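Chemist: need a structure here:
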Amino acid sequence: MILVTGGAGFIGANFVLDWLRGAQEAVLNVDKLTYAGNLRTLESLQGDSRHVFARVDICDAAALDALFATHRPRAVVHFAAESHVDRSIHGPADFVQTNVVGTFALLEAARRYWASLERGEREAFRFLHVSTDEVFGSLGPTDPQFSETTPYAPNSPYSATKAGSDHLVRAYFHTYGLPTLTTNCSNNYGPYQFPEKLIPLMIANALAGKALPVYGDGRNVRDWLYVTDHCSAIREVLARGEPGQTYNIGGWNEKANIEVVHTLCDLLDVARPLAQGSYRDQIAFVKDRPGHDRRYAIDASKLERELGWKPAETFETGMAKTVRWYLEHQAWVNEVASGEYRKWVETNYTKRM
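Modeler: The predicted structure follows:
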C-alpha cells in the first residue's frame, strides 16, 4: 500500500485514479476535504477494496500515527497543500498551517514509522514530496529555465510556504536519513481541476456568457503540464528516483496567459459555437494581482536524462482533451461551484473589473 495525502484534490485525485488504473497496489487516501477536495471525483472507486479513504487533517499527529500503524504503507506521496496564489494573498494563515505545519507533522509521523521498520522495509521506504516551480521566483524574458539547482526566491505567501516545506523535506533527509524525494512541477491542467484556476475558470465563464478576467496585460508566462503526464512522472520518480534528490517536472510548453485564453476560446468556438461572434469577445483585462510573477519555466531535462521520462501530451492535445472533458462533465463543475466558490470569485475578480 502507498499513502497519498490530498488525494481528493485536483492532482492528487488524478494520481489516485491513474495509479489504480495501472496497479493492483492499494492506496490509503488521506484528505481533510477542504473546499477543493471532492469525493465525487473518486466516485468510480466506490466498492474498490484497493482504495481506502481517511478524512484526516495532516496536522493531526495522533491520527497520522494511527494510520501508519494500521495500514503500514511502503511509501508516502504528499500532495496535500493549499495551492492558490490569490487565496494566499487574501488569507496566508491557512497556507502556513497546511503547507508548513502539516508537512512537518507528516514528516514526523513518517520518521517515527520508518524508524520502526525492519532493515529491508526501511531501505525500500520512500517519502515523495510534491512541490511547485513557484518556489524559484520569477524569470526575465531571456533568463534560463529553472533547474534543480536554481536558488529559491519565493514571492507569494503560497510559494513561500511551499519553499518552507521543501526545506523541511531536505532537512529530514540530511539530518535523519529519511529517504525523501522532491518534485517541483509547472502549472498543471486537465480533468477535475477546481474552477478557481485559470483554465477551468475561463471555460466555465465562457459557457456562462460571463467576462473572461485576465490579469494585467496577459503576458505572464507559465509552463503548462497536462495532469496525467505529471502523474506518470511521479510514478517514475517514486519507483527509480534517488533518495535526497529533487526532480523538475515540466511540459516544455511556455505560454503567455493570453495565449492560453485565446486557445481555449478558439477550441470552444468549434466545439460549442456562439450564435454570433467569438468567445474571445468576452475577454476582459483586469487589475493585476499584487506581486504577480512574470515568468516561470521548467527545465525537465534531468528527469528525462536520468529516468527516461518525457510528457506524452503536447499543449495542443492536452488542451483539446481538457476542453472536451469539461464540456462532457458539466454536472461535476456545477456541483463544485458552491456558494463559497461564488463568494470567492466575487472577492477576487469582480472587484478588479
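
Chemist: drop to CA atoms for contacts and neighbour counts, all remaining ones
Modeler: Will do.

Chemist: Next SSE downstream of the longest helix seen in the chain?
Modeler: Longest helix of the chain, by residue count under DSSP state H: helix 157-176. Later in the chain than helix 157-176, the nearest helix or strand by DSSP states H and E is strand 180-185.

Chemist: So which elements touch that following strand?
Modeler: Secondary-structure packing of strand 180-185 (3 or more Cα pairs under 8 Å, 6 or more residues apart in numbering; DSSP states H and E): strand 126-132, helix 157-176, helix 227-240, strand 246-249.

Chemist: wait, doesn't A105 sit right on A61?
Modeler: Yes. Counting by Cα atoms under 8 Å, A105 touches A61, with 5.9 Å between them.

Chemist: Second input sequence below; structure requested for side-by-side comparison:
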Amino acid sequence: MPPVALLLPGAGAQYPAMAYGLYRYEPAFTTAMDAVLGLLGRTGERLYRLWSSGARLRTVAEVHPLLFAVCHALSETVRDRGLRPGAVLGQSVGELVAAVQAGVLSLADAVRLVSVQADALAGAPAGGALAVAAAPPAVTPLLRGGAAVAAANGLGQTVVSGSEFGLAATRRALEGAGLTWMRVQVPAGLHGPLMAEACRDTLPAFREAGYTLPHTPLLSGCAGGRPEPERAVDPEFWALQPSRPVLLDAAVGQLATVGPLLCAEVGPGHGLAVQARRHGHRAVSLLDGCVGAPHEERDRLRQALDCLVLGDTAQQRPDDAPGATVAWLRPPGGGSA
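Modeler: You can find the predicted model right below:
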C-alpha cells in the first residue's frame, strides 16, 4: 500500500454543514471532531451549533476553527483506515492541521493557536479576495488601492486580496485589460498586508507553543515547498502566514521530491486534488467539494477511502462525468494515472 499525501485546504473550500453527514457515523471522525470542539470550550459549543444547523459561516472566527476541526478529523479518519501519511501539505489554516499531522505541534497547542489567530484576524480591516484567470506577472501591474497577490495557484490562476475599495479598483483594471475574475468565498483579505498587524499581535501566543521537528515530510503553501528544519519550528513562520502569499503551485510541485504518493484532499473541497492532478499525481478528494445529503457525504468518503486502501485506479471515472462523486483525478493529457 503506497503512502498517502494529506492535502489540507484553507478558507474558501468551506460550505454549510461540511462533513456533518459523517458525524456519529464515522467513529474516528466523530472522536477527532469532539476532541477539537472540546478543546475550544464554549467557542466549540457555538461552532457545533452553527455546523449542525447548516448555518452559513460568515467570519474568520467561525470559518478557521471549524475548517481546522473538519480537516483534522478527516486526517484522523484516513489514519484509522491504516493508511500511512507519507507527506502533508497545508494551505492557509490547513497549515496548522499539517503541523499537527507532521508532529510539529500538539493538537492542544494547534487548537489554541487557531483560535487566537482566528479571533485576531476577525478584528483586522475588512476585505476580501478575487480569483483571476491569469498568472501573477499579468495581474500585478493591474493591482490598485493596496490590493496584493495572495496566492499563485499555477496555470494562470492568481488570487488577489485587499480592501473592498482596492478590490473594486482592481476589478475595473482587470476588466479593462480583458481578464476574467470571480469573487472568492473568504471572509477577509487573507494572505495580504491587511492581515499584517493582526498576525503580529498573535506572536506572543505562538512563542508559547512547543515545536518539534516534523516526523513526516511537511510541505507548506507559505514556504512554496518544504520549509527548512529551523523554519518549521520558528513561531514567526507560523504566526505570520495569514499575511503572506500562498505559493501553492510551487508547494504541490515539490510533492514529487518526496517519492511515489497517492494524494488525498482531506477537507471539504477538491481544489488541492485538482492541483495535484495537474502535477501528474493520482489524487482523490474525500468529500469532492459537493454539498449533498448526509448519506451522500458518507458514500463519497467511503468510496474515496476504498480507492486509497486498494490503490485501485480501476474505479476511475472522468472528472467531469455528470453525477460523479469521488474519482481518481487523471494527469494532464487524459492518460491514466
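
Chemist: TM-score for this pair?
Modeler: For this chain pair, the superposition-based TM-score is 0.27 by TM-score structural alignment, normalised by the length of structure 2; 163 aligned residues with a Cα RMSD of 7.1 Å.

Chemist: can you redo the helices and strands packed on strand 180-185 of structure 1 as CSV with mean neighbour count and distance to F10 of structure 1?
Modeler: Shown next, in CSV, are these (neighbours: other Cα atoms under 10 Å; distance: least, Cα to Cα, whole Å):
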stretch, mean neighbour count, distance to F10 of structure 1
strand 126-132, 24, 13
helix 157-176, 20, 17
helix 227-240, 20, 9
strand 246-249, 26, 17
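
Chemist: Tabulate the ones you listed (CSV), appending distance to E328 of structure 1.
Modeler: Below are those laid out as CSV (distance: least, Cα to Cα, whole Å):
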stretch, distance to E328 of structure 1
strand 126-132, 29
helix 157-176, 32
helix 227-240, 18
strand 246-249, 28
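
Chemist: would you list every one of the strands in the stretch 1-150 of structure 2?
Modeler: 4-8, 85-90, 128-132, 148-152 (DSSP state E, counting those that start in this stretch).

Chemist: helices or strands next to the last one in the packing?
Modeler: Where contact means 3+ Cα pairs under 8 Å, 6+ apart, strand 148-152 of structure 2 is packed against strand 158-162, helix 248-253.

Chemist: And those: which comes nearest A61 of structure 2?
Modeler: When those are compared by Cα to Cα, strand 158-162 sits nearest A61 of structure 2, at 18.2 Å.

Chemist: Compute the inter-axis angle for the closest one and strand 128-132.
Modeler: 160 degrees (axes from the mean of the first three to the mean of the last three Cα atoms, to 10 degrees).

Chemist: ok, and the closest non-adjacent residue to L308 of structure 2?
Modeler: L262 (7.2 Å; Cα to Cα, 6 or more residues apart in numbering).

Chemist: Look up how far E236 of structure 2 lies from the residue lying closest to A28 of structure 2 once chain neighbours are set aside.
Modeler: Distances taken as Cα to Cα, 6+ apart put T77 closest to A28 of structure 2, at 5.2 Å, once the chain neighbours are dropped. Computed with Cα to Cα, to the nearest Å, the distance linking T77 of structure 2 and E236 of structure 2 is 30 Å.

Chemist: More neighbours: which of the two?
Modeler: Using other Cα atoms under 10 Å as the criterion, T77 of structure 2 and E236 rank with T77 on top: 22 against 17.

Chemist: which residue ranges form the helices in the stretch 151-300 of structure 2?
Modeler: 164-176, 196-201, 203-207, 229-232, 235-239, 248-253, 271-278, 294-310 (DSSP state H, counting those that start in this stretch).

Chemist: hang on, V4 of structure 1 in a helix?
Modeler: No. Applying DSSP: H, G, I helix; E, B strand; the rest coil, one finds V4 of structure 1 to be strand, outside a helix.

Chemist: okay but it is in contact with N29, surely?
Modeler: Yes. Using Cα under 8 Å, V4 of structure 1 is in contact with N29, at 5.0 Å.

Chemist: who has more neighbours, the two?
Modeler: Taking other Cα under 10 Å, V4 of structure 1 and N29 do not tie; V4 has more neighbours (25 against 22).

Chemist: so what secondary structure elements neighbour the helix or strand harbouring W224 of structure 1?
Modeler: Secondary structure from DSSP H and E places W224 of structure 1 in strand 221-226. If you count contacts as 3+ Cα pairs under 8 Å, 6+ apart, strand 221-226 of structure 1 packs onto strand 187-189, strand 254-256, helix 315-328.
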